[in-house]
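**Q** let me see the structure of the following:
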Amino acid sequence: MNGAPTALIADDEPLLREVLRRQLAAAWPELQIVAEPRNGLEALEQCEALRPTIAFLDVHMPGMSGIEVAQRIDPRTHRVFVTAFDHYALKAFEAGVLDYLVKPVQPARLAETVARLRERLRREQPALHTESLLQQLAAQLQRPAASTALRWLKASVGPAVRLIPVDDIDYLKSDEKYTLVAWRGDGGKPAEALIRTPLKELLAQLDPQQFQQVHRAVVVNLHAIRDVTRGLNETAEIQLKQRSERLPVSRTFLHLFKAE
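**A** Now for the predicted structure:
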């Protein structure tokens, strides 16, 4: 291999990118981090432009999942998936067909991955051919098992704990350390509550046919949308059927609402 190996770290959480960068600096000092894209589309663009030796790809990213990015980049790039959810660590991962790291990344587990990658590079082994497996993983992301799909949320409303049916939720919004849950309560009246579960973790458990991320901080129930109005600078706003507030749609997700 000529020159020092290069790597790209793709994750929409700045703190997680920083932590992995520091861990890699300790575990593999000669590895050069050449880019830190914030979403799947940026990851794809920067992989194509920079051709990194290795791509560390968060499984769940706005715009395009890490699995989808892996399907489209140069097959010579070694791919390592980073996920907060153990249920994506399938038997194929465990068998060494694909490398993965579970958040929070443990130094010992990262050391194992680094050792495998360094050995492959030392032997000049090509990246593994995993197209069929990536297709299976992409399909799993689109169709979560019924047993794992979220059906209820528990939220504190005053002194009581409220069980909120997922179908009644209009949208979810990240609010600093909490997630705002906006749902239709008794008699269909708008109601809100804060929960501690991060928005990203909730999104991974929701049915993608019903709930869609439309902004870095917003996930909306598609059944609750009345219309979508395009704005300037490739943005848009969502008007809900039973609520007055409008939800932003960022450029990354604007393609979801293009007229066919």
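
**Q** contacts, neighbours, all on C-alpha from now
**A** Will do.

**Q** buried ones in stretch 157-165?
**A** Neighbour-count burial for stretch 157-165, counted by 16 or more other CA atoms under 10 Å, picks out I164.

**Q** same deal with stretch 58-73?
**A** Taking 16+ other CA under 10 Å as the basis for neighbour counts, the residues of stretch 58-73 that come out buried are 58-71, 73.

**Q** next: stretch 23-33.
**A** Taking 16+ other CA under 10 Å as the neighbour-count basis, stretch 23-33 is seen to contain the buried residues 23-24, 27-28, 31-33.

**Q** start and end of that stretch, how far apart?
**A** Using CA to CA, to the nearest Å, the gap from the first to the last residue of stretch 23-33 comes to 12 Å.

**Q** what comes into contact with that stretch?
**A** Outside stretch 23-33, the residues that touch it by CA atoms under 8 Å, 6 or more residues apart in numbering are 4-9, 21, 107, 110-111, 114.

**Q** do that again at 10 Å, thanks
**A** Counting by CA atoms under 10 Å, 6 or more residues apart in numbering, stretch 23-33 makes contact with 3-9, 17-22, 52-55, 105-108, 110-112, 114-115, 118, all of which sit outside it.

**Q** now, which of those residues lie within helices?
**A** With helices defined by DSSP state H, the entries of those inside them are 17-22, 107-108, 110-112, 114-115, 118.

**Q** and the strands in the stretch 1-150 of the chain?
**A** When secondary structure is read from DSSP state E, counting those that start in this stretch, the stretch 1-150 of the chain shows strands at 6-10, 32-35, 54-58, 78-83, 99-102.

**Q** what are the buried residues along stretch 127-147?
**A** 127, 133-134, 137-138, 141, 144.

**Q** how far away is the nearest residue to L44 once chain neighbours are set aside from E42?
**A** In this structure, L44 finds its nearest non-sequential neighbour in V69, 5.7 Å apart by CA to CA, 6 or more residues apart in numbering. According to CA to CA, V69 stands 10 Å off from E42.

**Q** need the overlap of contacts for the two.
**A** The contact lists of V69 and E42 share A10, where a contact means CA under 10 Å, 6+ apart.

**Q** could I get the full set of strands for the stretch 151-260 of the chain?
**A** 152-157, 160-165, 169-175, 178-184, 190-195, 211-215, 218-221, 225-230, 236-240, 246-249.

**Q** list the helices and strands the last one packs on?
**A** Packed against strand 246-249 by the contact rule (3 or more CA pairs under 10 Å, 6 or more residues apart in numbering; DSSP states H and E) you find strand 211-215, strand 218-221, strand 225-230, strand 236-240.

**Q** now distance to A155 and mean neighbour count too, for those strands, in CSV please.
**A** Rendered in CSV, the data for those read as follows (distance: least, CA to CA, whole Å; neighbours: other CA atoms under 10 Å):
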stretch, distance to A155, mean neighbour count
strand 211-215, 19, 22
strand 218-221, 17, 23
strand 225-230, 23, 14
strand 236-240, 22, 19
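
**Q** next up, for comparison:
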Amino acid sequence: MNIRAVIADDERLMREQLRARLAEVWPELEIVAEAKNGIEAVELTTQHRPDLVFLDIRMPGMTGVEAARQIGQLAAGDDDWDGCEIVFITAYDQYAVEAFEQGVVDYVLKPAERERLALTVERIRKRLAQRAASNEAPPVAGPDMQQLLQKLALQLNPGSAPQRLRWIQATVGQSIQMIPVDDVLFFISDEKYTRVQTATIEALIRKPIKELLEELDPNQFWQIHRSTLVNTQAISGVTRDLRGRQLVSVKGHHEKLEVSRSFTGLFKGM
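**A** Next comes the predicted model:
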């Protein structure tokens, strides 16, 4: 299997060292591009659609954590690309390493020593092979990744905990109503509006899915499609249709919500 990768680090020497070490321990890996910052990393990922992106956590302008979030949104919105594995490049930090070892992403410790990198590469290759065998997309846009990114963002910027959205101010007919977030069954977006669906109300807001993702609790609301967020507390079941697509049923509503391929891993075993 030909694996393609992008490397992103604001230090040129670190990029060169990582490229050289990867050539030693993973000679068949193809480095298709190198980025000097997070913005370039997102642009190059958009251009090349690699299987793997190495992201330095601390970069000026846009951190690796912010870049990973953007790449997740890119994968969620692209029907022709399932996304990529994320590997963070970091100086030793016990808290971060413990977070990485939850298995959502992998990491490379600076400096990239050959023996340590070989262990990381072994884990990455095994993960890629398992996903290929199960035809499962990487979890780059899944709730586990979102939780990890929020945890790492807090570590980079202590005290910057996001304010969770508790109420939705939405248009219902000719009036504006305040809808408790806990009452929302799901959100579905089109090009201009996002539909807010409760058991009794259908309303419209102008806030896109991307902004909602940043403001809602990722433990409560899962993205299951580039245009759909569902309240996990409202999920009553998951079935498959004749085409093999996963469909989510919600309590108190007849509509079934399609799960795109990028998010099928959320409902393993179905």
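
**Q** before we move on, back to that, next, format the helices and strands packed on strand 246-249 of the first structure as a markdown table and append distance to Y178 of the first structure.
**A** Formatted as a markdown table, the entries for those read as follows, by distance: least, CA to CA, whole Å:
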| stretch | distance to Y178 of the first structure |
| --- | --- |
| strand 211-215 | 16 |
| strand 218-221 | 12 |
| strand 225-230 | 23 |
| strand 236-240 | 22 |
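
**Q** these: which one's closest to L163 of the first structure?
**A** Nearest of these to L163 of the first structure, taken as CA to CA: strand 218-221 at 17.5 Å.

**Q** residue contacts, R122 of the first structure?
**A** Listed by CA under 10 Å, 6+ apart, the contact partners of R122 of the first structure are 1, 116.

**Q** so what does it match up with in the second structure?
**A** Matched across to the second structure, R122 of the first structure falls on A129, judged by TM-score structural alignment.

**Q** follow-up on the earlier one: touching, the residue nearest to L44 of the first structure and E45? I think so.
**A** Yes. With contact taken as CA atoms under 10 Å, V69 of the first structure and E45 are classed as touching, separated by 9.5 Å.

**Q** one step back: so which of the strands of the stretch 151-260 of the first structure is nearest Y100 of the first structure?
**A** strand 211-215 (24.1 Å).

**Q** follow-up on the earlier one: V181 of the first structure: which of the buried residues of stretch 58-73 of the first structure is nearest?
**A** Each of these was checked against V181 of the first structure using CA to CA; the closest is P62, at 19.5 Å.

**Q** distance of that closest one from G40 of the first structure?
**A** Between P62 of the first structure and G40 of the first structure the distance, using CA to CA, works out to 6 Å.

**Q** repeat for V181 of the first structure
**A** Where G40 of the first structure is concerned, V181 of the first structure sits at a distance of 25 Å (CA to CA).

**Q** quick one, which of the two is more surrounded?
**A** The residue with more neighbours, out of V181 of the first structure and G40 and counting by other CA atoms under 10 Å, is G40; that gives 27 against 23.

**Q** residue ranges of the helices in the stretch 51-200 of the second structure, please?
**A** Using DSSP state H, counting those that start in this stretch, the helices found in the stretch 51-200 of the second structure span residues 64-76, 94-100, 114-134, 143-156.

**Q** now the ones you listed in TSV, with distance to V259 of the second structure?
**A** Formatted as TSV, the helices of the stretch 51-200 of the second structure follow (distance: least, CA to CA, whole Å):
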stretch	distance to V259 of the second structure
helix 64-76	11
helix 94-100	26
helix 114-134	17
helix 143-156	14
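
**Q** spit out the contact partners of A5 of the second structure.
**A** When contacts are counted by CA under 10 Å, 6+ apart, A5 of the second structure touches 29-34, 45, 48-54, 84-86.

**Q** picking up where we left off before, to I235 of the second structure, which of the helices of the stretch 51-200 of the second structure lies closest?
**A** Evaluated with CA to CA, these place helix 143-156 nearest to I235 of the second structure, the distance being 15.1 Å.

**Q** for the closest one, which helices and strands make contact with it?
**A** Short answer (3+ CA pairs under 10 Å, 6+ apart): helix 143-156 of the second structure packs on helix 64-76, helix 94-100, helix 209-215, strand 221-225.

**Q** got these as a markdown table, with distance to E11 of the second structure columns?
**A** Listed next are those as a markdown table, based on distance: least, CA to CA, whole Å:
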| stretch | distance to E11 of the second structure |
| --- | --- |
| helix 64-76 | 13 |
| helix 94-100 | 20 |
| helix 209-215 | 29 |
| strand 221-225 | 34 |
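
**Q** for V238 of the second structure, which of those is the nearest?
**A** Relative to V238 of the second structure, the nearest member of these by CA to CA is strand 221-225, separated by 11.6 Å.

**Q** give the next helix or strand downstream of that closest one.
**A** The C-terminal neighbour of strand 221-225 of the second structure among helices and strands, as given by DSSP states H and E, is strand 228-231.

**Q** which stretch of the first structure lines up against that following strand?
**A** Aligned by TM-score structural alignment, strand 228-231 of the second structure corresponds to no residues of the first structure.

**Q** could you check how far that strand is from the centre of its chain?
**A** The offset between the C-alpha centroid of strand 228-231 of the second structure and the centroid of the whole chain comes to 15 Å, using CA atoms, centre = their mean, to the nearest Å.

**Q** also stretch 43-60 of the second structure?
**A** On CA atoms, centre = their mean, the centre of stretch 43-60 of the second structure falls 13 Å from that of its chain.

**Q** can you check stretch 122-140 of the first structure too?
**A** In terms of CA atoms, centre = their mean, the gap separating the centre of stretch 122-140 of the first structure from the centre of its chain is 19 Å.

**Q** in stretch 109-119 of the first structure, what counts as buried?
**A** Applying 16+ other CA under 10 Å to stretch 109-119 of the first structure flags 110-111, 113-114, 117 as buried.
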